[in-house]
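**Student:** Please find the sequence and the predicted model below.
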Amino acid sequence: MEALKKLFVEFLQAPTQENFLKVRNAVLATEEFDPYTDAIDGVPKMMEAGELEQALEVMKHALFPNLVLSPGAHLNIAFLLHKLGREKDAAFEHHISQLLQEAIEETGDGTEARPYLVTRTSDEYDYLFAHDLEAKGQALAKSPDGTREHDVLTTKDGGQIWFDVTDIRKVLARRMESDGEASE
């Protein structure tokens, strides 16, 4: 995990596409990575109950490897820090969220020919949130040559935004295979 953290710091220091993709590849290769982790599902209830410090700890604990590249996770951490009066830390987390959003957007243009690369499907909804868009539908599509898989989000205004989820699907297949072997 230390190597992953080092790569992430390198990305923060030099937020290039190359550094972003290095972190992304390291996350995807980590055995513990779960693109659908439920580790933060209890955070909204903690926030409603005013348990902000506890919610912040849960968020921070879930960052590596599962949420480190999630713009939404960093935005939520920024919000919690703001609510706790830690404005400098909140501003830094907000900045990280923006860097990640920009890095995802630099991977493509959201079309079928050049879909955005995401690490989690929640990144797709972070994209919509950042652009004040709302999803009307979602479909899975294969590339014409059958080598890539895409989530296609249709927005309420009728637009379509394409996201490459090939790597996420490979991670899920690897995890299912590993879980199957463990249960034998």
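**Tutor:** Received the coordinates, thanks. What you see is a predicted model, and the numbers here were worked out from it, not measured in a lab.

**Student:** C-alpha only now, for contacts and for neighbours.
**Tutor:** Will do.

**Student:** Which stretches in the protein count as helices?
**Tutor:** Along the chain, counting by DSSP state H, helices occupy 2-13, 17-29, 43-48, 52-62, 71-83, 87-105, 121-130, 166-183.

**Student:** Please compare the first structure with the one that follows:
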Amino acid sequence: MATYAELLDVYLRDPDPESLRALREAILEAPNFRPDLEITEMIAPMMSVGDYAGAVAAVHGLMPGAIFSPSAHAALADAQRGLGNPEQAQRESILAQAALDSIISTGDGTESDPWSVLRTSDAYDVVLASGKTPRSQVAVGNLDRIVCTDSTVWFFEITTELARS
């Protein structure tokens, strides 16, 4: 079996549905994968007091289950900047954007073609990256509907069954 790093590298070199599916299947099978992962809330106390090394260690401790979480890579980028590591911060920023782009590639955010995410926080990452503010979230069948303060409505499918399908 390919390693997580190899699967990520394959996807980054050729971001197509097959390489994304292989990467996501591996992430879903990670022993510490959590669809309810909330990295930003977890490391906010460390970041607020300048404990950037602690934040990096905390996020790394969530790997491989947190691989390709936009929040995880954005948090690592912020922490690496705080540590004075611009190259590592840039790499993590690139991974955060690639993770967001991968979600956007899965649909158009409509009810008939929702975006597929691995974690609830991934959906919020998309909303926040768009510059919008989420107002509410509600389940609609097997989808999550997020309504923003400007009345934008987007649909997400939390995909936790890839590895089993």
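**Tutor:** Nice, I can see it. These figures come from a predicted structure and were not determined experimentally.

**Student:** hang on, the earlier thing: can I get the helices of the first structure in CSV with distance to residue 158 of the first structure and mean neighbour count?
**Tutor:** Below are those laid out as CSV (distance: least, C-alpha to C-alpha, whole Å; neighbours: other C-alpha atoms under 10 Å):
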stretch, distance to residue 158 of the first structure, mean neighbour count
helix 2-13, 35, 16
helix 17-29, 30, 18
helix 43-48, 31, 14
helix 52-62, 34, 17
helix 71-83, 24, 22
helix 87-105, 20, 19
helix 121-130, 13, 18
helix 166-183, 24, 13
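
**Student:** Nearest to residue 160 of the first structure among the ones you listed would be which one?
**Tutor:** helix 121-130 (11.1 Å; C-alpha to C-alpha).

**Student:** Show me what that closest one is in contact with.
**Tutor:** With contact meaning C-alpha atoms under 8 Å, 6 or more residues apart in numbering, helix 121-130 of the first structure is reached by 35-36, 70-72, 101, 118, 134-135, 163, 165.

**Student:** from the residues you listed, which two are the most distant?
**Tutor:** Between any two of those (C-alpha to C-alpha), the greatest distance is 21.7 Å, for 35 and 134.

**Student:** More neighbours: the two, which one.
**Tutor:** residue 35 (19 against 15; other C-alpha atoms under 10 Å).

**Student:** And for residue 65 of the second structure, the neighbour number?
**Tutor:** 21.

**Student:** ok, so what distance separates it from residue 133 of the second structure?
**Tutor:** 27 Å (C-alpha to C-alpha, to the nearest Å).

**Student:** and the helices of the first structure as CSV, adding distance to residue 142 of the first structure?
**Tutor:** Below are these laid out as CSV (distance: least, C-alpha to C-alpha, whole Å):
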stretch, distance to residue 142 of the first structure
helix 2-13, 30
helix 17-29, 20
helix 43-48, 34
helix 52-62, 31
helix 71-83, 26
helix 87-105, 20
helix 121-130, 16
helix 166-183, 9
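
**Student:** For residue 153 of the first structure, which of those helices is the nearest?
**Tutor:** helix 121-130 (8.3 Å).

**Student:** mean shift of that closest one relative to the second structure?
**Tutor:** By mean C-alpha distance after the TM-score superposition for the first structure, the fitted helix 121-130 of the first structure averages 0.6 Å away from its aligned residues in the second structure.

**Student:** Now do the same contact list for residue 149 of the first structure.
**Tutor:** Counted by C-alpha under 8 Å, 6+ apart, residue 149 of the first structure has contacts 140-143, 164-166, 169.

**Student:** tell me, what residue is most central in the first structure?
**Tutor:** Nearest residue to the geometric centre of the first structure (C-alpha atoms, centre = their mean): residue 70, 3.0 Å.

**Student:** residue in the second structure matching that one?
**Tutor:** Here residue 70 of the first structure is matched to residue 69 in the second structure, going by TM-score structural alignment.

**Student:** Next: residue 156 of the first structure.
**Tutor:** Using TM-score structural alignment, residue 156 of the first structure lines up with residue 149 in the second structure.

**Student:** Which residue, other than its chain neighbours, is closest to that match?
**Tutor:** residue 135 (5.2 Å; C-alpha to C-alpha, 6 or more residues apart in numbering).
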